[in-house]
Each structure stands twice: as structure tokens, then as C-alpha cells.
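Q: sequence and predicted structure, then a few things I'm wondering about:
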Amino acid sequence: MYLADRSAPSGAQTGPDRGALRAPAVTSAVLALGTVSMITDISSEMVTAVLPLYLVAGLGLSPLGFGALDGVYNGVSALVQLTGGHLADRVRNHKLIAGLGYGLSALCKPLLLLAHSLGPVGVVLALERTGKGLRTAPRDALISLSAPAGAQGRAFGVHRAMDTTGALLGPLAAFLILGAVADGYDTVFGVSACVAALGVVVLVLFVPGTPALSATAGQNPAPPASEARGPGRNPGSRHSRAHPTAGPREALALLRLPRLRALAACAALLGLTTVSDAFVYLLLQRRTGIGEQWFPLLPLGTAAVFLLLAVPAGALADRIGRRTVFLTGHALLLAGYGLLLWAPGWPVLPYLVLVLHGLFYAATDGVLPAAVAATVPRQLRATGLALVGTGQALARFGCSLAFGGAWTLWGPGPALSAAAAGLLCSAVVAGFVLRPTAPAADLSP
């Protein structure tokens, strides 16, 4: 791909290749989508920052009950994500489906003001996650279709950095509200609803629609097998099938791509042993004795590191290979688990754990969709992203249920030890499956 082009003589590029090389790595579409995600994440993370403490301390949920609810919180979006990706590809309007998802999530925020028991809270959270599931794949497809093929990691890194800016500001806003208002939880939910509505307005006004399939940005190095109708057939010709229907048969055919199968399998396997953020913060709070009033600030540490390093990590993945960066991120997460389990009670311990947690996200969150985008044809981009994202999210749903049950039965220490052992084994398997000696399954650009 683009790495090979760097060795060509100056001026040798012609036609689409020259335009692809001159295309900006960060387009206005990526910046607009990043702004929408930043605003939406301020809204979402205001709720997420106080939710674990609100449910466990306020509503009295057990770790098992919280694990089930946290699993539903993540699992519902996984189930809907595939639908959102398929719909976006089928109607060829990624902005429309993403907008429906953002709108549904915004409508659910004020409903939290009316839900003060486990059942209603669970229903509202499930609906909110349905909106997230609808929007995730179409949004990521818009990013990949708006960026040059050789700069996908950087584009996703910029988006994730802007998204994480919202993740940084959301908990800070929740912290300030809880400190200033007596009935702080309801105020947090109300302000969150207003911010979410602003994000929908920005999406409608400033995010462009799906780029034309003939654009050079985000193209794959070779046309998919389904488009290879014969020698000399030009995929861009009006006589060729340049805009095939994204039906169920075409979506299922994606699983025949070796690279996509490898990515989906490894993402799911690693997700099965990735403890959810909420549990990490609860473990850190119990391990270090951090006061409840400071709990909403814990996600700030993760978000700050993620914000600083998301773009460099994405650019590094484009240069040295996405496999190396992706697996390094999981190694750093494993180191964080080790500190929570065995490190002495250093005053610096919370900062170390949060730094490693943020490094994990910087090295994986944008790198994985960039790798998927490089393996999937344009007309099925959202579906391919949704396939991998759904598998990963369902695996994390299972991890939340299992970890909550293990915490209830064995205690937090043995539960985290089991998760760490599983993550180590999963990372070894993923390193073998994605090894450079198997180019069809490689994560490199």
C-alpha cells in the first residue's frame, strides 16, 4: 500500500494514486465527526462516571447485580451494532443511521430523571446503548471512507482523541455538579440530556453525508472478489457493479475474508478477558481507599492519557504495523492488572494504573477499526466494522457477567487474578494468529 509508494520516483504517481497521496490525513468530515463524538461523550461520561457508585452505593446493587447491568449496558449495543452497520450499507446513507443512533441516545438521557430503581434504570440504559449500537459502525465507516488508505490509523486516532476530550470533560462536569448540588445525581442526568441534544444538532448541521464510492479516500488496495467480474473489467465503469446492494448474503460473505475472520476472532477472545472500566475503577477505589467524592475523577486519568497518545499511537501503527501496537496495548493492560493485584500501597499507585489503562485504549481503540477498514470493501465498510465490533462487545458483555459472579463468589482479588491469567493466554494466542508470517491475517497497513 502507501509504504511501497514512498519508494517510487518523484512524479511517478498518476491518476487516483496521486490524489490519494495528496489527500489530507485528517479531513473536515473526520473533524466534524470528532466534534459530535466529543459533545456526545461529555454527555455519556457524565452519566457513566457516577453510575457505578450510584448503583452500588445508592441503589445497593451487589457486584453480581452490577456486573449483569454493566453487561447489559455493553451487550445491547453489541447486538444492535450489526443492525446499524447493515442498515447504513444497505441504504448507503451512513449519516442517517448514525443520526438515528445519536438521537435515540439523547432522548434516553432525560428518562434517567424518572428511573430510580433497578428495573427502569436497566430499561433506559438498554435503550441508550441501542442508540450507541446504531451509530458506532456508520460513524466509523464515515471516518474510514473520508481518510486516505495509508492514514487510517491517524484519522481514527484524531477522532478518538476528540472523543476522549469529551470523556475527560464529562467526569469533571459530574464531579463539579456533585460537589455543588445537594441532589447531584438528578442534576447530572439533566445536564447530560441537554449536552446530548447539542451533539445531535452539530451532526445534522456540520457532518457531510457518505462520500461517493468513486472517491480515492479509504479505498482498499484491490477490489474484492465479488467485484472481479472478469479480466479488464473496470470497477468504476458504469457497466460494472460499482454500487452493489449490501444484502445479508454479501454481509455473510465478509466472513470468508481470512483477515477479517482473524481480526474478529482475536478481538472477541481478548474481549472475554478485558475487565470493564467500571470494575477497574471500583477495584482501584477499594484497593487504595479513595473517597467516594473523588470517584467520578478516576476516568479522567484514563481519558487524559488516551487523549494525549491516541493520535501518536495511530500514526505509529500506520508506520510500524497495527499488530505490534495492538498487542502492546493489551500487554500494558495486563501490567495494570498486576499492579492492582500485587503492588504495595504506594501513593502513586492510582496514577500508574490509570496511565496504563489509558495507554491500553490509545494503542487499541482506534487501531482495531483502522485494521478492519483495510480488509473490507467500501460498500460493506460499516457491516465489516460492525461484525468485529459486535463480537468484541458481546465478549466484553460475557466478561462483565463472569467477573461480577467471580467477585461475588471469590472476592475481587481472585476474580482479577483469573481475568489476568485469561488475558495473558488470549494475548499469546492473538499474537500467534496475527503473526507477520501469515500476511492474510496481519494487522499491518
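A: That came in fine, so what should we check first?
Q: going forward, measure contacts and count neighbours with C-alpha atoms only.
A: Noted.
Q: other SSEs contacting the helix or strand encompassing Ala304?
A: Per DSSP states H and E, Ala304 falls inside helix 298-320. Other helices and strands packing on helix 298-320, by 3 or more Cα pairs under 8 Å, 6 or more residues apart in numbering; DSSP states H and E, are helix 152-180, helix 322-342, helix 349-364.
Q: rebuild those helices as CSV, extending it with mean neighbour count.
A: Formatted as CSV, the helices and strands packed on helix 298-320 follow (neighbours: other Cα atoms under 10 Å):
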stretch, mean neighbour count
helix 152-180, 25
helix 322-342, 21
helix 349-364, 24
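Q: among these, which is nearest Ala371?
A: Of all the helices and strands packed on helix 298-320, helix 322-342 sits nearest to Ala371, with 6.9 Å by Cα to Cα.
Q: I would like the residues contacting that closest one, please.
A: Helix 322-342 is touched from outside by 283-284, 287, 313, 316-317, 349, 352-354, 356-357, 359-364, 367-368, 371, 413, 416-417, 420, 423-424, 427, 430-431, 434-435, 442-445, with contacts defined as Cα atoms under 8 Å, 6 or more residues apart in numbering.
Q: my guess is Gln152 contacts Asp318, does it?
A: Yes: Gln152 is within contact range of Asp318, at 7.5 Å (criterion: Cα atoms under 8 Å).
Q: list the contacts of Thr165.
A: So Thr165 contacts Met38, Ile42, Ala303, Ala304, Leu307 (Cα under 8 Å, 6+ apart).
Q: from Leu300, how far off is the first one?
A: From Met38 over to Leu300 the distance is 14 Å, taken as Cα to Cα, to the nearest Å.
Q: what's near enough to touch Val25?
A: Careful, residue 25 is Ala; it's not Val. Ala25 makes contact with Ala147, Pro148, Ala151, Gln152, Arg154, Ala155, according to Cα under 8 Å, 6+ apart.
Q: this is the comparison structure:
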Amino acid sequence: MKKAPLNRNIVGLGANSFFTDFSTEMILPLLPLFLERFLHATKTQIGIIEGLAELSVALLIALSGFYSDRLGRRKGIVVFGYGLSNLIKPLAFFAQSATMIMTIRIGDRLAKGIRVAPRDALISASTPKGSSGFVFGFHKMMDGAGALVGSLSAFALLWWLGESETTFRTIFALSIIPGLISMAILIFIITDVPFTPSPAKRFRPSALPAQFYWLVGFQTLFSLVAMNYSFMILKAGDNGLSLAIIPLAYALYNLTQSFFAIPIGKFADKFGKAALLSFVYMAFGLGAIAMSSGSVLGVWLGFAIYGFFAGGFNSLAKAIISDTAPYDLKATAYGVYYTSVGIATLISLSAAGWIWDSYGSTLLFLIASISAVVLAFALFIMREKFSHTSDNFS
């Protein structure tokens, strides 16, 4: 008899992610604007800050994942990572320089680096056979729903209190409330899924299958040519969207991300995760083209399409890893994946800021769109390289 895909751990980890993203997205859509308007940072500086933040995740994810696989337990590491992150983020309230924001972002991302691989491995260990696309889609949907509530809260507070620096700092401080709720859920609802680890030994790349490396290769190449949410937000202002409305456009991105996450996962389980991932790449390309138009309509279309992309990009990758990686190396596999993508993201965001400052935003978005479309076609053609046999429990 096939087990139901949603159980206590899957729902609880989803709720934890909902409130964590609620907290995070009260801050993230405002940080690029806060840096540019009140701390007078350049686009290059913003790109470097975001790139270093993503690299910080990458540096710890691999170590955390490997340690989790050697320990045979996940929950303790996950609790520590979430707790550290939820205490660091509200410190943006005190920031007086771009360097201080960079320190906070790196600290938050280091905390994410600690928790992500063991958390994803815990989700994988709690996932019934044949349901990985749906389960990771559900988790992404909860991420997106929390992010939607967080960005709408930021918009409401900006609208109510005004666009002053004091308002920004107040929002940063209030973000600690949903963060504390997320911690309570994690501590009191989630149960660990212990396992007997393989004897400690030096990790060999050959221990992970070829399908895994095809995934890492494509995701890394894509991350080299794609910019993240920060440049979408800055482009919205560049296209003429008012500061107070930008969080609302960002909320549209979170709405479409949450809405499409589960359908993407279901279709992936039925028709193939690599095929769906190629459509996700294509969506990013179309969204970047819309943003490059320079119009306010292009901003709304861009954020809506970007939400579809975000609903599948990492969740499909995590589902593929869940299906292909050996049981006792899943956290290690997630670590290798995030490390590669994180290094590529640092390079991408640093280059994106320089291109914007030197040649303008239109060229940046056109490069990203063309590259994404080319990679989408290449991935679709080579999708059979991702065929697999799942080793999750049934």
C-alpha cells in the first residue's frame, strides 16, 4: 500500500519554512533598496554583497552535509542553523553601512549553509517512494507562501508608515516574531530519522552517480548567467515602479512561486524532472526579456514569470538528488550541489553588478535571457541523462 506523501515531518518542515520565509522576506525585498537609497551602495557593491552571501552558504553546506551523514542524525544541526539565522537577520535594524549589511547577510547565509543539506536529507528520508517531486514541490510551496506573507507585510508597513529609513529599520526588527514561531515548530513538532552511517572514510566523487553530476553541471552553468532577486528589485525601480509598490511586485513573484510549486512537482513525477527543469529555465529567460523592456508592465510580467521559475529551480534539483543519491550520502550530495551553485552565483552576481554599472541594465538582462533559453533547449535535448532509480523507502 502506497504511503501518503504528507506526514508529520513533511508538514512540520513545511510550516517551519513558511514562518522562516515569512521572517526572511520581510527583509530581503527591502535590502537592495535600503542599501541603494540610505547607505548609498553601488550596483557592483550590492552584487558583491549578494554573491558573498551565496558563497557563504556554499562553503558550509558541503561540510554540514558531510558531517550529518557521518553523524547519522539531522535534527540537531537543522535546529542550530535555523536558530542562528533567525537571531542574526533582525540585526539589520542596527546597520549603519553597507559593510554591516554584508556581515549580517553573510552570517545569515552561513546559518543557512549549516541547516540546508541536513534539512533536505531529513525531508528526503521522510518522503515515500515516487513522491519526491510532489514533496519538494509542497515544501517550495510553503516557502513561497511564507515569502508572500512576508513581502505583503513589508508592503503594508511601508504603505502605512511611509518610505522612511525608520520604517525600513522597524520592519527589520519585527521580522524576529515569525522567526521565533518557526523555531518552536522545528523544536516541538519535527522528529529525527536516525540511520546507521557508513564507516567514516574520505569522500570519493565516484560514490555519487552520473545523473547527479549532469544535474550539478547544468545548474552551475545556469547560475553563472542568471541574476537573483536583488537585481530584479533594482530593475523594477529602474523601470519606474515606485519604492512602496516594489514589495507588492515582489509579492506577486512569491504568489506565483507558491501557486506553481506543487503542480511543477506533480508534473515532474509524471513526465520527468529534467524535462520540467528545462521549462523552468525557459521561464527565467522569458521573465528576463520582459524586464529588459524597460516598462512597468514588463516588471509585473517579469516578477510573475520569475515566480514560476523559482517554484521549480531548486525544488526539482533537490528531488533529482533525492532520487539518485545513495541513502547515506544524501546530505553530502546536497552539499556538493549547493557549493557548486554558490560559487557560480558569486561570480554571476559580481559580474552582473559590474555590467549594470558599466553598460546599463538592459544588456545585463538580455545576456541572462539568451543564455537561459540556450541552456533550456540543451537540457531538454539531454534530459535522458537524468534517468534514475529511486532508493527512497516505500
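A: Now that the structure is in, tell me what you want to look at. Everything numeric here is computed off the predicted structure, so don't read it as measured data.
Q: onto which residues of the second structure does stretch 366-374 of the first structure map?
A: On the second structure, the counterpart of stretch 366-374 of the first structure by TM-score structural alignment is residues 315-323.
Q: same question, stretch 63-82 of the first structure
A: The aligned range for stretch 63-82 of the first structure is 43-62, by TM-score structural alignment.
Q: likewise for stretch 34-41 of the first structure?
A: Counting by TM-score structural alignment, stretch 34-41 of the first structure corresponds to residues 14-21.
Q: and for stretch 131-148 of the first structure?
A: The alignment of stretch 131-148 of the first structure onto the second structure (TM-score structural alignment) spans residues 111-128.
Q: which residue in the second structure aligns with Leu114 of the first structure?
A: So Leu114 of the first structure corresponds to Phe94, using TM-score structural alignment.
Q: what helix or strand does Ile66 of the second structure sit in?
A: Quick fix: residue 66 of the second structure reads Phe, not Ile. helix 43-71.
Q: residue contacts, the equivalent of Ile177 of the first structure over in the second structure?
A: Correspondence of Ile177 of the first structure to the second structure, assessed by TM-score structural alignment: Leu157. By Cα under 8 Å, 6+ apart, the contact set of Leu157 of the second structure is Thr167, Ile171.
Q: what's Lys330 of the second structure in contact with, if anything?
A: By Cα under 8 Å, 6+ apart, Lys330 of the second structure lies in contact with Gly65, Asp69, Ala121, Ile321, Ser322.
Q: how many other residues sit next to the aligned partner of Gly411 of the first structure in the second structure?
A: Counting by TM-score structural alignment, Gly411 of the first structure lines up with Gly360 in the second structure. Counted with other Cα atoms under 10 Å, the neighbours of Gly360 of the second structure add up to 13.
Q: do a quick rundown of the strands in the first structure.
A: Applying DSSP state E to the first structure gives no strands.
Q: stretch 168-175 of the first structure: how far from the chain's middle?
A: Stretch 168-175 of the first structure sits 20 Å away from the centroid of its parent chain (Cα atoms, centre = their mean, to the nearest Å).
Q: next: stretch 315-327 of the first structure.
A: Counting by Cα atoms, centre = their mean, stretch 315-327 of the first structure comes out at 17 Å from the chain centroid.
Q: my guess is Ala430 of the first structure contacts Gly271. True?
A: No: Ala430 of the first structure is beyond contact range of Gly271, at 11.4 Å (criterion: Cα under 8 Å).
Q: thinking again about what came up before, how do the contacts of Ala25 of the first structure look in the second structure, which are kept?
A: Cross-checking the contacts of Ala25 of the first structure against the second structure gives Ala147, Pro148, Ala151, Arg154, Ala155 as conserved contacts, using both residues aligned by TM-score structural alignment, their matches' Cα atoms under 8 Å.
Q: which ones are touching the fourth one?
A: With Cα under 8 Å, 6+ apart as the criterion, the residues that contact Arg154 of the first structure are Ala25, Val26, Val311, Pro312, Gly314, Ala315, Asp318.
Q: how about 6 Å then?
A: Val311, Gly314, Ala315 (Cα atoms under 6 Å, 6 or more residues apart in numbering).
Q: just the third one next, same as before
A: For Ala151 of the first structure, the contacting residues are Ala25, taking Cα under 6 Å, 6+ apart as the criterion.
Q: could you check how far it is from Ala106 of the first structure?
A: Relative to Ala106 of the first structure, and taking Cα to Cα, Ala151 of the first structure is found at 32 Å.
Q: how near is Leu423 of the first structure to Tyr361 of the first structure?
A: Note on Leu423 of the first structure: its distance to Tyr361 of the first structure, by Cα to Cα, is 15 Å.
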